[in-house]
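Colleague: Mind folding the following:
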Amino acid sequence: MGDLPTPKWRRPRQITVDLRGLHEPWLAWCKAQSLKPSDAVRRAIAKLVSGPVPAQSSLMVLVAERPTIRHEIALTASEQGRVAAMAEADGLSITKWIVALIRARLTGTAQFGQEELEALAQSNLQMLAIGRNLNALAKAANMRGGAGAQEARDIRDLEAEIRSHVAKVSNLMTGNAARWRLHGE
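Modeller: Prediction:
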């Protein structure tokens, strides 16, 4: 039997399966797991083709994206109180705190509160100042010549490590504010 043509209404990556007598048990299982049937199928296929379900670190942040999809969640009064307190402690609104929590789980990257961002910014400023001081020391050592030349190279290597560290922290801070689109969507 040859392959049937793909109907125009069907997406190219979509699969249609006749579950026959398994349809109702499948829906019941998905409901018990609090999963949409399509999400459960994707998880099962991911497990079959790549071993364990891909971990959060397998998701990659690609580009900034404006959020456009809204979801409503229902919390108990005690959950709401705890979330509000934690969001306030991090200097975030409840919505931003929940989004940061989701992003941290999806991407495996740090999500910072306002106080943490300010502390990181201060840390970077101090690290850059240390780097400038090291540069001045390297110039002085270089002028001495001889053993001072090796000392100057060591200091410049240390300064390069500081610049690299500052760049990594800056990237984390920038990424913290970005909207994410995940690899594989």
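Colleague: Every contact and neighbour count from this point should use C-alpha atoms.
Modeller: Will do.
Colleague: which residues sit in contact with the residue nearest the centre of the chain?
Modeller: Nearest to the mean C-alpha position of the chain, by Cα atoms, centre = their mean, lies Thr107 at 2.8 Å. Contact analysis of Thr107 by Cα atoms under 8 Å, 6 or more residues apart in numbering lists 56-61, 182.
Colleague: May I see the PyMOL selection of the buried members of those?
Modeller: Burial among the contacts of Thr107 is assessed by 16 or more other Cα atoms under 10 Å; the matching PyMOL selection reads:
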select buried, resi 60+61+182
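Colleague: Make TSV from the contacts of Thr107 and add secondary structure and distance to Ala77 to it.
Modeller: TSV is the format used below for the contacts of Thr107 (DSSP: H, G, I helix; E, B strand; the rest coil; distance: Cα to Cα, whole Å):
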residue	secondary structure	distance to Ala77
Gln56	helix	30
Ser57	helix	33
Ser58	helix	35
Leu59	coil	33
Met60	coil	35
Val61	strand	34
Leu182	strand	32
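Colleague: can you pull out the helices in the protein?
Modeller: Here the chain has its helices, by DSSP state H, at 23-32, 37-50, 77-89, 94-107, 114-144, 147-177.
Colleague: Could you also give me the structure for this next sequence, so I can compare it with the first?
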Amino acid sequence: MVTRVRLCVDLGPAKPRWEAWCALHGVTAADGVRQLVYGVLAQDEPSDTVPEREPHSLSPDGHRERLEIRLTQEELEAARQQALAGGLNVNRWIVAVIRAQLAHEPQLGEREMQLLADSNQHLATIVTLLGRVVVHGAARDGAHLLEGTRAVIDAHLRAVMQVLRANLDRWSR
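Modeller: Reported below is the predicted structural model:
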């Protein structure tokens, strides 16, 4: 026997007030009821038994399910502009927004990936400079090489932090 997962409630004369409340809060009538039910059920659960999902347990690999969402024309255009600014198409951008919220990890676009690739190139320069410091460690210009290495490392750290901060800021709005 299959158990139904739907609930049908006759609201009687309260229905217009309920629909007005839902419209005011920007939710459908079903979503409003769902939120109320989950809210009441969450109050009865002891806080120490609520399992917290590890952010890293969410894998973007594997089977994907299709999801249909409906946006207004203005919302879709705004999403397209955000996606374009991040170097993504709108579908990839929406997936990245969801994954960023679920996994609490940055979702990098093409621009960010290019910046990180450039940053890795800087790391290669750092390795080369450190090799020179080791070889010329006793030389008089060793201090100059160390100062140059430090400047390259600082620039690299700033670049990576800016990319990661921009991603976290973008996806946490």
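Colleague: And the TM-score between them?
Modeller: The TM-score (TM-score structural alignment, normalised by the length of the second structure) is 0.54; 128 aligned residues with a Cα RMSD of 4.5 Å.
Colleague: Trace the residue nearest to the centre of the first structure over to the second structure, please.
Modeller: By TM-score structural alignment, Thr107 of the first structure lines up with Ala103 in the second structure.
Colleague: Also Ile98 of the first structure?
Modeller: Using TM-score structural alignment, Ile98 of the first structure pairs with Ile94 in the second structure.
Colleague: Let me see the contact set for its match.
Modeller: Ala79.
Colleague: what's the spacing between Gln114 of the second structure and Glu54 of the second structure?
Modeller: Using Cα to Cα, to the nearest Å, one gets 29 Å for the distance from Gln114 of the second structure to Glu54 of the second structure.
Colleague: swap that for Leu88 of the second structure, sorry
Modeller: Distance from Leu88 of the second structure to Glu54 of the second structure, by Cα to Cα: 27 Å.
Colleague: Could you pull up the residues touching the alignment partner in the second structure of Leu134 of the first structure?
Modeller: In the second structure, the residue paired with Leu134 of the first structure according to TM-score structural alignment is Leu130. Applying Cα under 8 Å, 6+ apart, we find Leu130 of the second structure in contact with 146, 149.
Colleague: Compare the helices of the first structure and give me the one nearest Arg66 of the first structure.
Modeller: helix 147-177 (11.3 Å; Cα to Cα).
Colleague: Okay, angle between the closest one and helix 114-144 too, please.
Modeller: Here helix 147-177 of the first structure points in a direction 160 degrees away from that of helix 114-144 (axes from the mean of the first three to the mean of the last three Cα atoms, to 10 degrees).
Colleague: Now do helix 147-177 of the first structure and helix 94-107, the angle between them.
Modeller: Using the same axes, to 10 degrees: helix 147-177 of the first structure against helix 94-107 is 120 degrees.
Colleague: List the buried residues of helix 147-177 of the first structure.
Modeller: Buried-residue list, helix 147-177 of the first structure, by 16+ other Cα under 10 Å: 148-149, 151-152, 155-156, 159, 162-163, 166, 169-170, 172-173, 175-176.
Colleague: And Trp9 of the first structure, how close does it get to Arg42 of the first structure?
Modeller: Taking Cα to Cα, one finds Trp9 of the first structure at 21 Å from Arg42 of the first structure.
Colleague: more neighbours, these two?
Modeller: Using other Cα atoms under 10 Å as the criterion, Trp9 of the first structure and Arg42 rank with Arg42 on top: 12 against 6.
Colleague: got a list of what Ala121 of the first structure touches?
Modeller: Taking Cα under 8 Å, 6+ apart, one finds Ser170 in contact with Ala121 of the first structure.
Colleague: That one -> the second structure?
Modeller: When the second structure is aligned by TM-score structural alignment, Ala121 of the first structure is paired with Ala117.
Colleague: For the nearest residue to Leu116 of the second structure once chain neighbours are set aside, give me its contacts.
Modeller: Nearest residue to Leu116 of the second structure in three dimensions, chain neighbours excluded: Val160, at 6.7 Å (Cα to Cα, 6 or more residues apart in numbering). Residues in contact with Val160 of the second structure (Cα under 8 Å, 6+ apart) are 115-116, 119.
Colleague: May I see those organised as TSV, with distance to Ile126 of the second structure and neighbour count added?
Modeller: Shown next, in TSV, are these (distance: Cα to Cα, whole Å; neighbours: other Cα atoms under 10 Å):
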residue	distance to Ile126 of the second structure	neighbour count
Leu115	17	16
Leu116	15	18
Ser119	11	19
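Colleague: With that, I have no additional questions.
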